[in-house]
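Undergrad: take this sequence and fold it.
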Amino acid sequence: MSDQQYAIPAGPVIFEEEIKKSRFITRLMHTPSIDTAKAFVAQIKTEFSDARHNCWAFVAGAPSNSMQYGFSDDGEPSGTAGKPMLNQLAGSGVGEITAITTRYSGGIKLGTGGLVKAYGGGVKQALLELQTVQKVPLTCIQLRVPFDQVNLLEYVTKEQGGIISDRVYSDVVCCKLEVPTQLAQLSTDRLIELSKGKIQTIDD
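TA: Below is the predicted model of the structure:
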């Protein structure tokens, strides 16, 4: 997983155009995993099952993580739809995004170059309308915290831009922190140092 923050879609986008009597409808959606990307594709393919093609591409994780890429030409000539769509997504710097383009054919052939331009261009135009927010990757840290150190824990967690996501009370407080991945080691070291070793990490 990338420890760098990156842009993700703030909401869905729909871009529609007609090219040589073929109707192309491109949808962009925030999909934070491969499973959610595939579920979105399945939803659109079911909803628009009367269309001749529902071609798609996704970047399901960080923009730089090619292991999270996927695409399909869905019956169009190989390389004319899914790959041009993916190229637009991968070059956008936006992560956790799926594009699916629904085509209703108008009976006029576009040729391979025309298809590449139509599918890639549709995603390019949709991306121009996309609003994004920044995602800061988080790391979970588990800690044993004496009761008299809880205030210190809360102070440092807030200082580092994290949250306390869970607390279990026994003879101490067992806490789960979620802090920006880039600050995880610093946060842990700072808590241990300031508590003089009273706050301890819990191994998974």
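Undergrad: make it CA atoms for all contacts and neighbour counts henceforth
TA: Fine.
Undergrad: double-check that residue 184 belongs to a helix.
TA: Yes - Residue 184: assigned to a helix according to DSSP: H, G, I helix; E, B strand; the rest coil.
Undergrad: how many residues are close by the nearest residue to residue 10 once chain neighbours are set aside?
TA: In this structure, residue 10 finds its nearest non-sequential neighbour in residue 132, 4.6 Å apart by CA to CA, 6 or more residues apart in numbering. When neighbours are counted by other CA atoms under 10 Å, residue 132 registers 16.
Undergrad: now do the helices in the chain.
TA: Assigned by DSSP state H, the helices in the chain fall at 34-47, 82-90, 111-129, 150-159, 184-194.
Undergrad: can you say which of those helices is packed in most?
TA: With neighbours defined as mean count of other CA atoms under 10 Å, the helices of the chain peak in mean count at helix 82-90, which reaches a mean of 24.
Undergrad: so the closest residue to residue 84 other than its chain neighbours versus residue 202, what's the distance?
TA: Leaving aside its sequence neighbours, residue 84 sits nearest to residue 120 (CA to CA, 6+ apart; 4.7 Å). Computed as CA to CA, to the nearest Å, the residue 120 to residue 202 distance reads 48 Å.
Undergrad: before we move on, what about residue 107?
TA: 64 Å.
Undergrad: compare these two and say which one has the larger neighbour count.
TA: Comparing residue 107 with residue 202 by other CA under 10 Å, the one with more neighbours is residue 202, at 12 against 9.
Undergrad: how close does that one sit to residue 173?
TA: Counting by CA to CA - residue 202 and residue 173 are separated by 12 Å.
Undergrad: next, the second sequence, to be compared with the first:
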Amino acid sequence: MPFTIANTVTFEEEIKKSRFQAIATVVENEQQVKDFLIETKDPSTTHQCWAWKIGHHVRFNDDGEPSGTAGRPILASIEGNDLTNVIVLVNRWYGGIKLGTGGLVRAYGGCAGQCLLLAEKIELIEKKQIQLSCLFNEWAIIQYELMQQHIEYQESYTENGVFIEARLQLHQIEPLRQKLQDVTRGREHLHVED
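TA: So this is what the prediction gives:
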């Protein structure tokens, strides 16, 4: 059962005069990762090391620290907590005392781990992107169904009717597919992106 975190959390500690600050947040795609790294760019830091995991995709960055001493231990903290759809950034402000490779691994991995311990873990519910269309006179019924199931959607109006995009939990797909078939008398189909 995969988990993610409920909200953004931070943790700070000082290790041999170096200040470490971990920030963990939820990400659902690589664009959100890029946006987060741009938003948290801090030129006052000595190093900004990070790791993220989205499903089976992982990336990490040592940002100038010796190879394998920062990004990989951060990733190990994410995976050790059975988390996905998470990025953890650890900022370091160098305090003048070298920590050595073992010290760096413990500092980065430990700071990330402490940060993740503060986070509320929630079960990750898999969602799929869907698309559907309907005529204007059918839209009220479809819209009511979406609202009843608390499905967030975006609609756009075309000359022939309404085009809808939404993210559905897996158990919501079949009932909506059936409703669309009933309302449009089999004319329209629900398209699920893989």
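Undergrad: identify whichever of the helices of the first structure lies nearest to residue 103 of the first structure.
TA: helix 111-129 (9.3 Å; CA to CA).
Undergrad: give me the stretch of the second structure that that closest one matches.
TA: Using TM-score structural alignment, helix 111-129 of the first structure corresponds to residues 100-118 of the second structure.
Undergrad: give me the contact list for the matching stretch.
TA: 9-13, 15, 20-24, 66, 68-71, 73-78, 81, 88-90 (CA atoms under 8 Å, 6 or more residues apart in numbering).
Undergrad: can you check stretch 54-64 of the second structure too?
TA: With contact meaning CA under 8 Å, 6+ apart, stretch 54-64 of the second structure is reached by 27-29, 47-53, 68-72, 74-75, 84-86.
Undergrad: what do you get if the cut-off is 6 Å, keeping everything else the same?
TA: Contacts with stretch 54-64 of the second structure, where a contact means CA atoms under 6 Å, 6 or more residues apart in numbering, come from 47, 48, 49, 50, 51, 52, 70, 71, 84, 85.
Undergrad: cool, and stretch 135-153 of the first structure?
TA: The contact list for stretch 135-153 of the first structure (CA under 6 Å, 6+ apart) reads 3, 5-6, 172-181, 199-202.
Undergrad: quick one on the thing from earlier: what about the match of helix 111-129 of the first structure, distance to the chain center?
TA: Relative to its parent chain, stretch 100-118 of the second structure has a centroid offset of 21 Å by CA atoms, centre = their mean, to the nearest Å.
Undergrad: nearest residue to the middle of the second structure?
TA: residue 27 (1.9 Å; CA atoms, centre = their mean).
Undergrad: that residue touches residue 85, doesn't it?
TA: Yes - Residue 27 of the second structure lies in contact with residue 85 (CA atoms under 6 Å); the separation is 5.0 Å.
Undergrad: and the residue nearest to residue 92 of the second structure when sequence neighbours are not counted, how many neighbours?
TA: Of all residues not flanking residue 92 of the second structure in the chain, residue 20 sits nearest, at 4.7 Å (CA to CA, 6+ apart). Residues near residue 20 of the second structure, counting by other CA under 10 Å, number 22.
Undergrad: quick one: map residue 20 of the second structure onto the first structure.
TA: By TM-score structural alignment, residue 20 of the second structure lines up with residue 24.
Undergrad: if I look at its match, how far off is residue 118 of the first structure?
TA: Counting by CA to CA, the gap from residue 24 of the first structure to residue 118 of the first structure is 8 Å.
Undergrad: then residue 66 of the first structure?
TA: 24 Å.
Undergrad: can you check residue 75 of the first structure too?
TA: Per CA to CA, residue 75 of the first structure is found 15 Å from residue 118 of the first structure.
Undergrad: again with residue 109 of the first structure
TA: Relative to residue 118 of the first structure, and taking CA to CA, residue 109 of the first structure is found at 12 Å.
Undergrad: do you know how far residue 149 of the second structure is from residue 169 of the second structure?
TA: 10 Å.
Undergrad: typo on my end, it should be residue 114 of the second structure
TA: 31 Å.
Undergrad: with residue 62 of the second structure instead?
TA: Look at residue 62 of the second structure and residue 169 of the second structure: by CA to CA, they are 36 Å apart.
Undergrad: looking at those two, which one has more neighbours?
TA: The neighbour comparison of residue 62 of the second structure against residue 169 (other CA under 10 Å) goes to residue 62, with 21 against 12.
Undergrad: and that one, what pairs with it in the first structure?
TA: Match for residue 62 of the second structure (TM-score structural alignment): residue 73.
Undergrad: how much space between its match and residue 86 of the first structure?
TA: From residue 73 of the first structure across to residue 86 of the first structure, the span is 11 Å (CA to CA).
Undergrad: over to residue 76 of the first structure?
TA: 15 Å.
Undergrad: for residue 167 of the first structure, same thing?
TA: Residue 167 of the first structure is 42 Å from residue 86 of the first structure, by CA to CA.
Undergrad: over to residue 155 of the first structure?
TA: Counting by CA to CA, the separation of residue 155 of the first structure from residue 86 of the first structure is 43 Å.
Undergrad: same deal with residue 31 of the first structure?
TA: Separation of residue 31 of the first structure from residue 86 of the first structure (CA to CA): 14 Å.
Undergrad: check residue 54 of the first structure too.
TA: Residue 54 of the first structure sits 14 Å away from residue 86 of the first structure, going by CA to CA.
Undergrad: thank you kindly, that will do.
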